[in-house]
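J.: Based on what follows, work out the 3D shape:
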Amino acid sequence: MDARDRDGPDRDGREADFTWGQARDFANQLIQAHSGKHLTDLEIKVLQGSWQNHTYEAMAEQYTYGAGYLNRDVGNALWKKLSQALGEKVSKTNFREALRRAWWQQGRSVPSVPPSVPPSVRPSVLPMTPPLPAVPLAETPFAEGPVAPQSPFYVVRSQVEDLGLRSLLKPGALVRVKAPSLMGKTSFLYYLLQGVQLQGYATIYLDLGSIDRDILTDLGKLLRWLCARVSRQLKIPNRLEEFWDSDIFGSNDNCTAYFEEYLLQEVPQPVVLGLDNVDRLFPHGAVVEDFFGLLRSWHERARISTLWQQLRLVLMHSTDVYIPLDYNQSPFNTGVPIELVEFSPDQIQALALLHHCSLDRPALAQLMAAIGGHPYLVRRALYELGTGSQTLGQLLATAATETGIYGAHLRRQWLLLQQNPALWQALIQVVQGTEPVSLSPLTLYKLHSMGLIHRHNNRVMPRCTVYRDYFRSMHRADSP
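T.: Okay, the predicted model is just below:
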């Protein structure tokens, strides 16, 4: 496909700047702002097919839906939503121009500079994404806790969300999501569950971080808790006493029977079970081995059982909790692994506008050098800047200190490192160096799991200058 097919006809040199990814995100933003709901996965597919000038028949063949259904039920509703959001009537044949025009008028007051133009002559401020309307300052949320998928502050990392949703639409799917603390794992799980709800799936969210310790350390109690909570969220009567036979069967067998002979029989649609903070189990070796073995067996049963194909699993775990554990004590290696990534410069710029911040390119580069694209660090900085609590200069001056806005986060990382002196010494080697350094594979793995370093080929360097400067200062304080 050439640029004309991808981006549409070039009008005044501007259409070529409007890519499919920008069109998708902008349409989603418009419809969410107008109706409070995001586009469904299937609506996005129809939008993309239409963008690429595909007929409904071609889309039907590609997506395994009926052409009439895609036209009458999905397409007509999509064009109606888009017409209402844009304030003009659009259809499959003219929506690209209408979207481009609205996008340009709303967010592109300065044209993009082609890559061939030297940086020295580029404008100092270039809009990198069409901005969302800023949220009233009084309603700007503090940077803590998960972000709801319908919130304008939820940042869609398109490839990651697309992979998660596509995977969960497959029978018997198992998705494993891993990332260091504060990277947005729970927000991502909320997004996935809402996405499959829009496809008509039943969803269950369970947070293992909220379970009493005496349940976590006893496999029988843990699995009875699991069955009872799933029953409650599916609004199905609890029949544990009828299906649980501890005199003859083990806990894994009883739990499997409860799902196979009761729960999955009662629910006509696919069921997505999202388990958050499963790393809470990692320190309990006997329990974690049996529990993950059970989930793996359910996933494998789906290969031959249509009943088990109805169950799809999502497991969320924090990678930094590997540190106090033996290297081999980790979740099972099956299913689709997803690793959450940092925000891009475009995404940070869009968030800045929502927070009433105006970051030109030098300021954005300065902020990202200090904290990278770490979701929590970015949101915390933009909240301070947007509310006027600090200027960028003031924020960066104390960012790597105990008194700065990241003091609690940095202290937590430092305390975790003190549990492993060899790992602490390895990090000191990294932050003291002026060039990327080499580490043993196991040490590299652990520091990367904590989110403290970036890989650079076979060498590593500090993830950001805030981490580098803070851990340098802590090393100096420890030195005689």
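J.: from here on, contacts and neighbour counts on C-alpha atoms
T.: Fine.
J.: show me where the stretch 201-350 of the chain has helices.
T.: In the stretch 201-350 of the chain, the segments counted as helices under DSSP state H, counting those that start in this stretch are 213-216, 219-233, 240-243, 251-258, 264-266, 285-301, 306-309, 345-354.
J.: can you list the residues that contact the first one?
T.: Applying C-alpha atoms under 8 Å, 6 or more residues apart in numbering, the external contacts of helix 213-216 come out as 221, 222, 225, 281, 284, 287.
J.: switch to 6 Å and redo it
T.: For helix 213-216, the external contacting residues (C-alpha atoms under 6 Å, 6 or more residues apart in numbering) are 221, 222.
J.: Could you check that helix and say which residues are buried?
T.: Residues of helix 213-216 classed as buried: residue 216 (neighbour count, 16 or more other C-alpha atoms under 10 Å).
J.: Same question for the shortest one.
T.: By neighbour count with 16+ other C-alpha under 10 Å, helix 264-266 contains the buried residues residue 264.
J.: And the contacts of it?
T.: The contact list for helix 264-266 (C-alpha under 6 Å, 6+ apart) is empty.
J.: How about the fourth one?
T.: Residues outside helix 251-258 that contact it (C-alpha under 6 Å, 6+ apart): 220, 243, 244.
J.: Just send the helices of the stretch 201-350 of the chain back as CSV, with distance to residue 448 too.
T.: Output for these, formatted as CSV (distance: least, C-alpha to C-alpha, whole Å):
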stretch, distance to residue 448
helix 213-216, 27
helix 219-233, 31
helix 240-243, 42
helix 251-258, 34
helix 264-266, 39
helix 285-301, 23
helix 306-309, 35
helix 345-354, 22
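J.: out of those, which comes closest to residue 97?
T.: Comparing these against residue 97 with C-alpha to C-alpha, the closest turns out to be helix 345-354 (22.8 Å).
J.: Can you tell me which of the helices of the stretch 201-350 of the chain is most buried?
T.: Mean neighbour count (mean count of other C-alpha atoms under 10 Å) peaks for helix 345-354 among those, with a mean of 21.
J.: just checking, next helix/strand downstream of that helix?
T.: helix 361-371 (DSSP states H and E).
J.: moving C-terminal of that following helix, what's the next helix or strand?
T.: Going down the chain from helix 361-371, the next helix or strand is helix 375-386, by DSSP H and E.
J.: now the other sequence, so there's something to compare against:
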Amino acid sequence: MYKTKRKRGVILTSTGIKRLQSAILSVEIIENKGEHLSLEEISSRIHVSTRTLSKLWSLSESVDQKTIKLCFSTFNLELHSEDYTIANKVNETETSKLLSIANIKEDLSQRSKLTSFVEEHQTRTEQIENLCSYPDGPIPLASPFYIERPPLERKVYREVTTSGCVIRIKSPKQMGKSSLVLRLCAFAQKQGYQTVNLNCYQFHNESLTDLNKLLRHLCWKIATQLGIDPNLKEKWNEEIGYNLSSGFYLENYLLDQCQSPVVLVLNEVDHFFEYPHICQEFFALLRSWCEEVRHNPKWQKLRLVMVYSSEEYISMDINLSPFNIGLPIRLNDFTQPQVEDLARRYSLDSFKAKDFAQLMLLVRGHPALIQISLYYLKYHEMTLQEIIEEAIANGGIYRDLLWRQLIKLQENPRLAKTYAEILAAKQSIPLNPIETYKLESLGLIRFEGDRILPRCELYRAYFAKQLSTIV
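T.: From the prediction side, this is the model:
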């Protein structure tokens, strides 16, 4: 007969971890002024060890049910049955070799339990994989894979509570701007503010050929997201001109109906640079809206957030530009401790110091490339060496992101030629400042003292090979 002692425990489901992470975020926003709670601070609040919390976040190691209840109650949540699943761990097994019918029946029973355990394990694995989808696009609010970069989050949370503020978030693509904006909007909503989050690429081409059409479309989108009837036929007065009409519409129609501050986010605002016949006047108008808050109480409800990758080099009066006012925010690469933190969240416990050094040499702290790397290491059973070899050979798992960068260079042969010179240079070389700025805006270069270098070893290897055929 088999004699078994079992240690019973529970593991959070994807539903449970999402609810708990959301509750922790609320506490960070409301009680901690938007500042991230460290693992030690959460441990102190709940009165459990950081080791136990690490097990809880892993979604693969069990803890006792009382601990989970304590975690949920600390953050004002009631534990539901769908928040956790029961795990069985066999600690000790004593087997007696009895050749009897009872032995056979028990063996069948154990096989049934083993099948049940495998099915349960597969379900749990699916839950974890569902929680961690391929890292493409903004990281969801409830995701445990968002890495904060202090003090940026705290600065934008504090600034958005200031009347009539302007926040400028500028970084190359794939650096985490949209993920930061999601959290900024969530914070603003917790303060009781209304939020309007617009992507400038969603404006159809017809709107971008005529500034009057663009402003009408913009105002329509703002009204719609605020839940207000746009009513443009009655409220838009073209006789006074579209600049004045748009300002009056915002002030006397939209903002007048809003009892709380309004956070207006313009994502990918640099898209308008592709339409020079409207962009200068549009940005001058945007600047004038920002100036209104200095003497008009109604406009002080407006908080403007501009998100972009570059400012381009356009001839524009600095007194009319919105790109030199407000709080500037720039997202930097992950540091190695941040990469190590993210690896722990992926439960890559076998990752060693030398592995982190190799990965950082390949992609440095590029947020998107780091996320992709850890995702494949965790879920696609690739070794770091395999990832590096394939990446150097043909781009490997990073191919899609690299292709997008290559297309930008192919569209601008002169810029591609300059980048090829940087890749080949053994020492500092003189470069056109405008082209240098554009390469930095694309995230293709970095500065080291007075030297301009490729962003990382991956870029050096990949683009040196690709550009040799087109330059």
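J.: what's the TM-score for these two chains?
T.: Superposed pair, TM-score by TM-score structural alignment, normalised by the length of the second structure: 0.73. Supporting alignment: 381 aligned residues with a C-alpha RMSD of 3.1 Å.
J.: In CSV, list the contacts of helix 251-258 of the first structure along with distance to residue 230 of the first structure.
T.: Converted to CSV, the contacts of helix 251-258 of the first structure look like this (distance: C-alpha to C-alpha, whole Å):
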residue, distance to residue 230 of the first structure
220, 16
243, 15
244, 15
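J.: Between the residues you listed, which sits nearest residue 192 of the first structure?
T.: Closest approach to residue 192 of the first structure among those (C-alpha to C-alpha): residue 220, at 29.2 Å.
J.: Tell me which residue of the second structure lines up with the closest one.
T.: Under the alignment by TM-score structural alignment, residue 220 of the first structure pairs with residue 212 in the second structure.
J.: Name the nearest residue to that match, sequence neighbours excluded.
T.: Distances taken as C-alpha to C-alpha, 6 or more residues apart in numbering place residue 242 nearest to residue 212 of the second structure, at 5.5 Å, with adjacent residues excluded.
J.: so what's the most centrally placed residue in the second structure closest to, chain neighbours aside?
T.: Nearest to the geometric centre of the second structure sits residue 179, at 2.8 Å (C-alpha atoms, centre = their mean). Leaving aside its chain neighbours, residue 179 of the second structure sits nearest to residue 138 (4.6 Å; criterion: C-alpha to C-alpha, 6+ apart).
J.: what's the helix or strand for the corresponding residue of the first structure for that neighbour?
T.: Residue correspondence to the first structure (TM-score structural alignment): residue 138 of the second structure is matched to residue 146. Residue 146 of the first structure belongs to no helix or strand when assigned by DSSP H and E.
J.: and residue 385 of the first structure, what pairs with it in the second structure?
T.: Checking TM-score structural alignment: residue 385 of the first structure goes with residue 377.
J.: and residue 252 of the second structure, how many neighbours?
T.: Residue 252 of the second structure has 13 neighbouring residues, counting by other C-alpha atoms under 10 Å.
J.: Next: residue 129 of the second structure.
T.: Applying other C-alpha under 10 Å, we find 14 other residues in the vicinity of residue 129 of the second structure.
J.: and the gap between the aligned partner of it in the first structure and residue 356 of the first structure?
T.: Structural alignment (TM-score structural alignment) places residue 129 of the second structure against residue 137 in the first structure. Look at residue 137 of the first structure and residue 356 of the first structure: by C-alpha to C-alpha, to the nearest Å, they are 7 Å apart.
J.: now the strands: where do they sit in the stretch 101-250 of the second structure?
T.: All strands of the stretch 101-250 of the second structure, identified by DSSP state E, counting those that start in this stretch, fall at 166-170, 194-199.
J.: so where in the first structure does the shortest one end up aligned?
T.: Read that as strand 166-170 of the second structure. Counting by TM-score structural alignment, strand 166-170 of the second structure falls onto residues 174-178 of the first structure.
J.: The matching stretch against the second structure, how far on average?
T.: In the superposition with the second structure, the aligned residues lie an average of 1.0 Å away from stretch 174-178 of the first structure, counting by mean C-alpha distance after the TM-score superposition for the first structure.
J.: related to what we said a few turns ago, which of the contacts of helix 251-258 of the first structure sits closest to residue 400 of the first structure?
T.: residue 220 (45.6 Å).
J.: give me the number of residues near residue 456 of the first structure?
T.: If you count neighbours by other C-alpha under 10 Å, residue 456 of the first structure ends up with 11.
J.: Return the residue of the first structure aligned against residue 309 of the second structure.
T.: Under the alignment by TM-score structural alignment, residue 309 of the second structure pairs with residue 318 in the first structure.
J.: ok, so what distance separates that match from residue 352 of the first structure?
T.: Here the criterion is C-alpha to C-alpha. By it, residue 318 of the first structure lies 27 Å from residue 352 of the first structure.
J.: cool, and residue 26 of the first structure?
T.: Residue 26 of the first structure is 17 Å from residue 352 of the first structure, by C-alpha to C-alpha.
J.: now swap in residue 390 of the first structure and tell me
T.: Counting by C-alpha to C-alpha, the gap from residue 390 of the first structure to residue 352 of the first structure is 14 Å.
J.: now residue 157 of the first structure
T.: According to C-alpha to C-alpha, residue 157 of the first structure stands 16 Å off from residue 352 of the first structure.
J.: swap in residue 335 of the first structure?
T.: Separation of residue 335 of the first structure from residue 352 of the first structure (C-alpha to C-alpha): 36 Å.
J.: Also residue 228 of the first structure?
T.: Separation of residue 228 of the first structure from residue 352 of the first structure (C-alpha to C-alpha) stands at 43 Å.
J.: what does residue 266 of the first structure give?
T.: According to C-alpha to C-alpha, residue 266 of the first structure stands 47 Å off from residue 352 of the first structure.
J.: for residue 185 of the first structure, same thing?
T.: Taking C-alpha to C-alpha as the measure, residue 185 of the first structure falls 21 Å from residue 352 of the first structure.
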